[in-house]
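[1] Structural data only, the sequence is not supplied:
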């Protein structure tokens, strides 16, 4: 299935019980609200699809993996309700990944910022390349990584998340692997795809019920995300309306 409009593309292919879910957007694979909603729906559909045992989540092109939230949409929000709804889009995606009955393999081929780091953290097993640096730049634009923090902290711990949050500079793919965000880091995109397909093919022949049950075990202790992430979206929604945040977003956009 393919959905394509001015708010980005979403492509799903299913072969040998492996679903490959690819999102894309011209602005460094950033996420407007519509694309977040489509990704959430597709993850929920794949979760209930008996023809799928494992999901590969990837993004388009050879540049950035994901630049996080769409700056254009962040600048366009004009009230608390709109702003909270925007950040709730990321909460919806993370909860869909958490609740998905399938193991999700992340293909991180390039840099990930903000929400892109959160999506990588919510994957169950992640492959990356040496180009896959990560950054949480939210404090620099007047907000903070409130919605994605639970996903990032679950994967790399509070100490490393604190380091990323307060020091808003790039962290290397090697750093991300040492902290546990990435399981494997490869030299090239070709090697990345070879490793991912070998791993996905291995998982796809395992007992689907066993995979579903182990997924539940791996995500134990996150049951409060159904409310927590939306409370965090409210905090971000309030902060993004501040004069500080508007000025910073305009500066970053330039």
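    Yes, it's here. Bear in mind the structure is a predicted one, so any value in this text is a computation, not a measurement. Numbers count the residues shown, from 1 in each chain.

[2] going forward, measure contacts and count neighbours with C-alpha atoms only.
    Will do.

[3] Measure how buried residue 55 is and give me the count.
    A count of nearby residues for residue 55, using other CA atoms under 10 Å, gives 27.

[4] In what element of secondary structure is it found?
    Element membership for residue 55 (DSSP states H and E) is strand 54-59.

[5] residues near the nearest residue to residue 196 once chain neighbours are set aside, how many?
    Leaving aside its sequence neighbours, residue 196 sits nearest to residue 127 (CA to CA, 6 or more residues apart in numbering; 6.9 Å). Neighbours of residue 127 under the rule other CA under 10 Å: 24.

[6] alright, now check it against this:
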């Protein structure tokens, strides 16, 4: 990959690592482009079962790179819009990636970094990590990341932390649902992440991708006749698929699952 990002593939699991520890893994234009391109490529790999998004150093991601922010200080409205659009597309590339993404949060998460965590499907964090939506401190707002943060953190908590820009703990992030699992050490963090990736990889590959899309498509939708019909069609599709038929037959015959 590059100096800013590394990619390691082990079996059916890929690990994407932010590698700018001296800059607290902050974003700049190059990092945003690399993340978007990497997740777009990984999402088109049918053999991939899970992706771990990790970071080197003490911080997971501190948001925007200060040097990048300096370069944007004199931008026009149109330039600011185009720049923000690139961040929006990167976040969408991760959120919309058909492969489940696990965030391995080993340190502090600030501003756009909270957005990066929010687009992941599963979040595991060390107990010492802190979170902060710090944009308002600078006279800004977390607009581009807001669709994902509000979904992950919840509307009421977002009302508070968007306007106060307070730091909150990993324990609080866990209580609010942004973080799924807490770990008391980096070793425990890695063990939990590996266990989750292994659990995903043991399931039907097509079923896992369909499950991820199901949640995104059904969440917050009114339970209308059209939605009920759509969910019935989805289960019929997968029951009739080669993977679905093989899985049911393996279960009934108590034989090994073909994808393991």
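    In hand now; what should we look at? Treat the numbers as computed from the prediction; the structure is a model and nothing was measured.

[7] Overlay them and tell me the TM-score.
    Once superposed, chain against chain, the TM-score is 0.82 (TM-score structural alignment, normalised by the length of structure 1); 216 aligned residues with a CA RMSD of 1.3 Å.

[8] which residues in structure 2 does the strand holding residue 55 of structure 1 align to?
    Using TM-score structural alignment, strand 54-59 of structure 1 corresponds to residues 50-55 of structure 2.

[9] same question, stretch 111-131 of structure 1
    Against structure 2, stretch 111-131 of structure 1 falls on residues 108-128 (TM-score structural alignment).

[10] and the matching stretch, how far from the chain's centre?
    Counting by CA atoms, centre = their mean, to the nearest Å, stretch 108-128 of structure 2 is centred 8 Å from the centre of its parent chain.

[11] Could you do stretch 183-192 of structure 2 as well?
    The answer for stretch 183-192 of structure 2 is 18 Å, by CA atoms, centre = their mean.

[12] Once you drop chain neighbours, what's closest to whichever residue in structure 1 pairs up with residue 35 of structure 2?
    Under the alignment defined by TM-score structural alignment, residue 35 of structure 2 is paired with residue 39 of structure 1. The shortest distance from residue 39 of structure 1 to any non-neighbouring residue, by CA to CA, 6+ apart, is to residue 93 (6.8 Å).

[13] swap in residue 22 of structure 2?
    Excluding its sequence neighbours, the residue lying closest to residue 22 of structure 2 (CA to CA, 6+ apart) is residue 57, at 7.6 Å.

[14] so that neighbour, which of the three states?
    Of the three states, residue 57 of structure 2 takes coil under DSSP: H, G, I helix; E, B strand; the rest coil.

[15] Pretty sure it sits against residue 24.
    Yes - with contact defined as CA atoms under 8 Å, residue 57 of structure 2 counts as touching residue 24 (7.1 Å).

[16] more crowded one of these two?
    More neighbours surround residue 24 than the other of residue 57 of structure 2 and residue 24, with 24 against 16 (other CA under 10 Å).

[17] show me the contacts for the more buried one.
    By CA atoms under 8 Å, 6 or more residues apart in numbering, the residues touching residue 24 of structure 2 are 57, 58, 59, 60, 61, 62.

[18] I'd like the residues you listed as JSON lines, with distance to residue 69 of structure 2 appended.
    JSON lines is the format used below for these (distance: CA to CA, whole Å):
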{"residue": "57", "distance to residue 69 of structure 2": "22"}
{"residue": "58", "distance to residue 69 of structure 2": "21"}
{"residue": "59", "distance to residue 69 of structure 2": "19"}
{"residue": "60", "distance to residue 69 of structure 2": "19"}
{"residue": "61", "distance to residue 69 of structure 2": "15"}
{"residue": "62", "distance to residue 69 of structure 2": "13"}
